[in-house]
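Trainee: Give me a model of this one.
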Amino acid sequence: MNETTEFPLEPAPFNGESREVDPGACFDWLQQGWTMFLVNPGVWIGSTMLLLIMLMAISIVPFFGQIAAHLLVPLFGAGMVQICRHMGDERQAEIADLFAGFRHNAGQLVMVGVFFAAGVFGLAFIAFLLVSGGVFGGVVTGKIAGFGIALGGVMLAGLVVAILSVPVIMATWFAPALVFFHDMKPAAAMRASFDAGAKNWLAMLIFGVFLVVALFFAMLPLGLGLLLLLPIFSGAVYASYRDIFVGT
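Mentor: From the prediction side, this is the model:
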């Protein structure tokens, strides 16, 4: 005898499944980020100012402050996408939402931060070894040839860091949203984030290039452009998460 199907059916549990989108979708994400900023500029600017002040204050402490700041990035990232969700659902967003990651799944988000910090400082250490090796070799060799060796060391360091940073960025790009919204474990969230980035590598590449260029110009007027860039970027990340992941 067949079992009776009960309605309404339970929704399928979220498993981090992602889909491939058109590369041009990245421009739609940015447009949505801008639109989301216009919904409530006051909350966005207030949240961004508070975030930057806190991160700068923490980073003042030599070495350990830098580590702490990187560990907290996923927690604040969860807060920024929470602001996005409230605005997207036409609910009242508040500056206090910036700390939502400290109230839900904080430990799991910190573990994502551990991976992020390990990747960043690991890459910095590799770059230091390559650059210092090139400079030392340049000093030993002589003036003209030494300059070429030193420059080669710097270029090699930049190339290696750029290549190795890609998997770190891909694994942590969507992880805060997946951990915060769907209670995924850090390892599973980072694997799902990496898979989503790999499926949509061209869209993510275009988005990343735009971000780097925009960051350069945002830093020119004493970094004041970050008050606009970070909210738009957060809204675009949220839009890409909703676009790429199935069941969100």
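Trainee: Please count neighbours and contacts with C-alpha atoms only from this point.
Mentor: Will do.
Trainee: what about the closest residue to Ile232 other than its chain neighbours, helix or strand, and which?
Mentor: Using Cα to Cα, 6 or more residues apart in numbering and skipping the chain neighbours, the partner closest in space to Ile232 is Gly33 (4.4 Å). Assessed by DSSP states H and E, Gly33 sits inside helix 25-39.
Trainee: Please generate a structure for the following sequence too, so the two can be compared:
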Amino acid sequence: MHMRVVAGRQGSQWIAESWAVFQLRPASWILLGVIDLLVTAVLYELPYASDLTAVFTVLWTGGMICAVDHCRATGNVGLADVVRGIRANFQPLFAAAVFGLLIAIVCDLTGDRAASALQLLAFGGAGNSHSLVALIAGAIYLTAAVIGTMALWLAPALIVLNGATPADALRASFAATWHNGQAALMYGLIVAGLMLASVLTLGVALLVVAPLIYLSTYAASTDMFPREL
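Mentor: Predicted coordinates:
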């Protein structure tokens, strides 16, 4: 796989490209977004199963990447395309999902302490052994969250589109995010704005935003890792 370093403005271009593909079959993409949201919500609410949302997200992302590729080629998309993508790449996607699960577990174990660390930093309460533990936990949480996000962002797309092994996909995703920091930052800010819009619309906008995130991930991956013909 050859990685490209792209201009910072490409972060917005990925969103524009995803919107163009979304408009080809808006109803189908919204339906897939609804399925994604429902499964995620159910897993999150089940006792002791919330961390499994990380596994589902990686698998579902791989399937959605396959669906985007099919839609760009044929103009059609459906749940069968997602399922086909997951089945065809299940083993490498699941291996990447296990990494996502480990990151989720670390974040869960340190999440409460991380919140305490933020309070200590905000109010200047550092000074005893409990505050030191909270600060260490906060550092672990932040490190795991950042590394996990960078490594997992493009990994499913690289597995599906470029035939990368799980380890190579995770490393390449991290490297691409690092070397394309300006584009990734612009993209992240736009996604954050879209998520805020979803909150302001009481979740209605999320029906569009959810599939757009997968569509834009496809655009980002093919931009930074052109497929070899």
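Trainee: From Gly203 of the second structure, how far off is the corresponding residue of the second structure for the residue nearest to Ile232 of the first structure?
Mentor: In the second structure, the residue paired with Gly33 of the first structure is Ser18, using TM-score structural alignment. The gap separating Ser18 of the second structure from Gly203 of the second structure is 20 Å, by Cα to Cα, to the nearest Å.
Trainee: now do Leu109 of the second structure
Mentor: Distance from Leu109 of the second structure to Gly203 of the second structure, by Cα to Cα: 28 Å.
Trainee: buried sites along the helix or strand that contains Leu121 of the second structure?
Mentor: Secondary structure from DSSP H and E places Leu121 of the second structure in helix 90-123. Neighbour counts over helix 90-123 of the second structure (16 or more other Cα atoms under 10 Å) mark 90, 92-107, 110-111, 113-114, 116-117, 119-120 as buried.
Trainee: same question, stretch 16-31 of the first structure
Mentor: Gly16, Ser18, Val21, Ala25, Cys26, Trp29, Leu30, Gln31.
Trainee: repeat for stretch 34-51 of the first structure
Mentor: Buried residues in stretch 34-51 of the first structure (16+ other Cα under 10 Å): Trp34, Met36, Phe37, Val43, Trp44, Ile45, Ser47, Thr48, Leu51.
Trainee: ok, those vs Gly197 of the first structure, which is closest?
Mentor: Trp34 (22.2 Å; Cα to Cα).
Trainee: Now do the contacts for that closest one.
Mentor: Ile232, Gly235, Ala236 (Cα atoms under 8 Å, 6 or more residues apart in numbering).
Trainee: Report the separation between it and Val81 of the first structure.
Mentor: Using Cα to Cα, we find Trp34 of the first structure at a distance of 14 Å from Val81 of the first structure.
Trainee: Quick test: name the residue nearest the centre of the first structure.
Mentor: Trp173 (4.3 Å; Cα atoms, centre = their mean).
Trainee: Val39 of the second structure matches what in the first structure?
Mentor: Aligned counterpart of Val39 of the second structure in the first structure: Met54 (TM-score structural alignment).
Trainee: could you pull out the helices for the second structure?
Mentor: Taking DSSP state H, the helices of the second structure run over residues 10-22, 26-45, 52-74, 79-88, 90-123, 129-153, 155-162, 166-179, 181-200, 206-224.
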